[in-house]
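In: Starting from these lines, generate the structure:
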Amino acid sequence: SWWANSQSSFNEIILTTPIKREDWKLAHHDLELRKELGRGAFGVVRLGILKKNTSVAVKESFEDSLELFKEGRIMKTLFHENIVNLIGITLDKAPILLVTEYCPKSPEVIQKKILSKKSDVWSFGVLCFEIFEGQEPYKDIPNQEAVTKLVNGQFLVFSKKKTPKDFVTNIVGHIFIDEKLRFTIQQILVGLKNLIKNTKKNTLKETKKV
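Out: This is a model prediction of the structure:
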């Protein structure tokens, strides 16, 4: 029949100009899912390993995969070094998975899986580390070892050569500590304003001496 004959001819068709899959279009077999990082009423986020070498965060919706896909399409247009960027979306089969960069979390988030304003302050401290040190935190050690260090109180250490001493004492020293003692973001803001004010005063004094 025509249908039977056409099938064999279709199978022999070869594209002379291959259509490359866009980098953000992922498949489930690209990912190895690890431990759960957190969950809410609408979904769950897990630690994942992308293509056997990159740690990522993998988000799955319990109900509406279409909304997750829409979220991914919006994130696809937003790229900046100071935000969590989209890596890709799985499109080969259900469920749709949203894959983003994996960012280190505070000890209480790791242990209790609860986000708070104080955990946001910790994230701000990680951002400060990346700015002053010019590198990712715990970049040379496996994820599980980094988690163990955090839970055991071995927090990020700022080098004296790269980070101003006053900043370490007045700001960093109040971030990477127990959640109950950690500064609020308002206290961090006050501390930063005081640092700027004192720096201006000292600069003015040095200028007058010259």
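In: drop to CA atoms for contacts and neighbour counts, all remaining ones
Out: Will do.
In: Would you double-check that residue 44 falls in a strand?
Out: Yes: applying DSSP: H, G, I helix; E, B strand; the rest coil, one finds residue 44 inside a strand.
In: Report how many residues lie close to it.
Out: Other residues within reach of residue 44, judged by other Cα atoms under 10 Å, total 15.
In: Residue 125 too?
Out: Residue neighbour count, defined by other Cα under 10 Å, stands at 20 for residue 125.
In: how close does it get to residue 35?
Out: Taking Cα to Cα, to the nearest Å as the measure, residue 125 falls 24 Å from residue 35.
In: ends of stretch 43-59, how far apart?
Out: End-to-end for stretch 43-59, by Cα to Cα: 7 Å.
In: List the buried residues in it.
Out: For stretch 43-59, burial by neighbour count (16 or more other Cα atoms under 10 Å) applies to 45, 46, 47, 48, 49, 50, 55, 56, 57, 58, 59.
In: got the contact list for it?
Out: With Cα atoms under 8 Å, 6 or more residues apart in numbering as the test, stretch 43-59 has contacts from 30-39, 60-63, 97-102, 143.
In: structure for this one too, so we can compare:
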Amino acid sequence: MIYPPVDVERFNFCGDKDNYYLTASRLVPYKRIDLIVEAFSKMPDKRLVVIGDGSEMDKIKSKAGKNIEILGYQPNNVMEDYMKKAKAFVFAAEEDFGITPVEAQACGTPVIAFGKGGVLETIRPLGSTRATGLFFNEQKVESLITAVTEFEQEANEFDPESCRENALRFSNERFTREIEDFINQKWKLFSDSKHIEY
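Out: As a prediction, this is how the structure comes out:
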């Protein structure tokens, strides 16, 4: 398996975190930003920042409590600044890979993610060596609230440097090296046998 490249070097590491959670995404149904906003609306003592724009903007605004700041679209440098200072990045979508959780880890920010899809390979879960995040098992408000509560209880288990180190596994350089190795291997097989084996 060759994972897609993530430009992790673009993201600045920050070990000092502010007291807010972040989610950043296109505001479309499958990203489940509505779920995140609804859950945080039920946790008024926890601040959430939402970055992104899309067809669900009105729906998300209607669900947002006073503890939720919806910034809409922001340029990369603004998003990166929020990402590196967040206490955690919240990700509720099921995706094949999911680049933003890796970008968050590149900043030293742990991730609270729906435990399906690519995040199972890009996040070291709570309980593992050098954990970089934790999972919630259902795309339901109660499940996410439980995960946020657990994150706060176990916050000392997440080391920003471990997050950064984990993200580097998905760097552009790694991708280039693995693609070149794959091509060279297939070329050698082809050269030796005059056909390619898959």
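In: tm score of chain vs chain?
Out: Remark: TM-score between the superposed chains equals 0.31 [TM-score structural alignment, normalised by the length of the second structure]; 112 aligned residues with a Cα RMSD of 6.3 Å.
In: Would you point out the most distant pair within the buried residues of stretch 43-59 of the first structure?
Out: Spatial extent of the buried residues of stretch 43-59 of the first structure (Cα to Cα) is set by the pair 45 and 50 at 14.6 Å.
In: give me the element residue 56 of the first structure is part of.
Out: Using DSSP states H and E, residue 56 of the first structure sits in strand 54-61.
In: Equivalent analysis for residue 100 of the second structure, please.
Out: Using DSSP H and E, residue 100 of the second structure sits within helix 99-106.
In: helices or strands up against that helix?
Out: Helix 99-106 of the second structure sits against strand 88-91, strand 111-114, helix 119-122, helix 160-167, with contacts defined as 3 or more Cα pairs under 8 Å, 6 or more residues apart in numbering; DSSP states H and E.
In: one more time with 6 Å
Out: Helix 99-106 of the second structure sits against helix 160-167, with contacts defined as 3 or more Cα pairs under 6 Å, 6 or more residues apart in numbering; DSSP states H and E.
In: Helix 99-106 and the helix it packs on, what's the angle between them?
Out: Interaxial angle of helix 160-167 of the second structure relative to helix 99-106 (axes from the mean of the first three to the mean of the last three Cα atoms, to 10 degrees): 140 degrees.
In: Check which helices and strands helix 160-167 of the second structure sits against.
Out: Packed against helix 160-167 of the second structure, as judged by 3+ Cα pairs under 6 Å, 6+ apart, are the following elements: helix 99-106.
In: which parts of the helix it packs on are buried?
Out: Within helix 99-106 of the second structure, the residues that count as buried by 16+ other Cα under 10 Å are 99, 100, 101, 102, 103, 104, 105, 106.
In: which among those residues gets closest to residue 51 of the second structure?
Out: Top of the list for closeness to residue 51 of the second structure, among those and by Cα to Cα, is residue 100 at 11.8 Å.
In: Skip the chain neighbours and tell me the closest residue to the closest one.
Out: Distances taken as Cα to Cα, 6 or more residues apart in numbering put residue 24 closest to residue 100 of the second structure, at 7.7 Å, once the chain neighbours are dropped.
In: do you know how far that neighbour is from residue 37 of the second structure?
Out: According to Cα to Cα, residue 24 of the second structure and residue 37 of the second structure sit 12 Å apart.
In: quick revisit: report the buried members of the contacts of stretch 43-59 of the first structure.
Out: Buried among the contacts of stretch 43-59 of the first structure (16+ other Cα under 10 Å): 31, 37, 38, 60, 61, 97, 98, 99, 100, 101, 102.
In: these two touch, right, the fourth one and residue 97?
Out: Yes: using Cα atoms under 6 Å as the test, residue 60 of the first structure is close enough to residue 97 to be in contact (5.2 Å).
In: Residue 49 of the first structure in helix, strand or coil?
Out: Under three-state DSSP, residue 49 of the first structure comes out as strand.
In: Residue 135 of the second structure too?
Out: Following three-state DSSP, the label given to residue 135 of the second structure is strand.
In: Give me the neighbour count for it.
Out: Neighbour count for residue 135 of the second structure, taken as other Cα under 10 Å: 26.
In: How much space separates it from residue 174 of the second structure?
Out: As for residue 135 of the second structure, its distance to residue 174 of the second structure is 26 Å (criterion: Cα to Cα).
In: Quick check: residue 34 of the first structure is in a strand.
Out: Yes: assessed by three-state DSSP, residue 34 of the first structure belongs to a strand.
In: What residues does it make contact with?
Out: Neighbouring residues of residue 34 of the first structure by Cα atoms under 6 Å, 6 or more residues apart in numbering: 47, 48.
In: Now the element after whatever helix or strand residue 109 of the first structure lives in, going C-ward?
Out: Using DSSP H and E, residue 109 of the first structure falls within helix 107-112. On the C-terminal side of helix 107-112 of the first structure, the nearest following helix or strand under DSSP H and E is helix 117-133.
In: And the very next helix or strand once past that following helix, what's buried?
Out: Counting by DSSP H and E, the next helix or strand C-terminal to helix 117-133 of the first structure is helix 143-151. For helix 143-151 of the first structure, burial by neighbour count (16+ other Cα under 10 Å) applies to 146, 147, 150.
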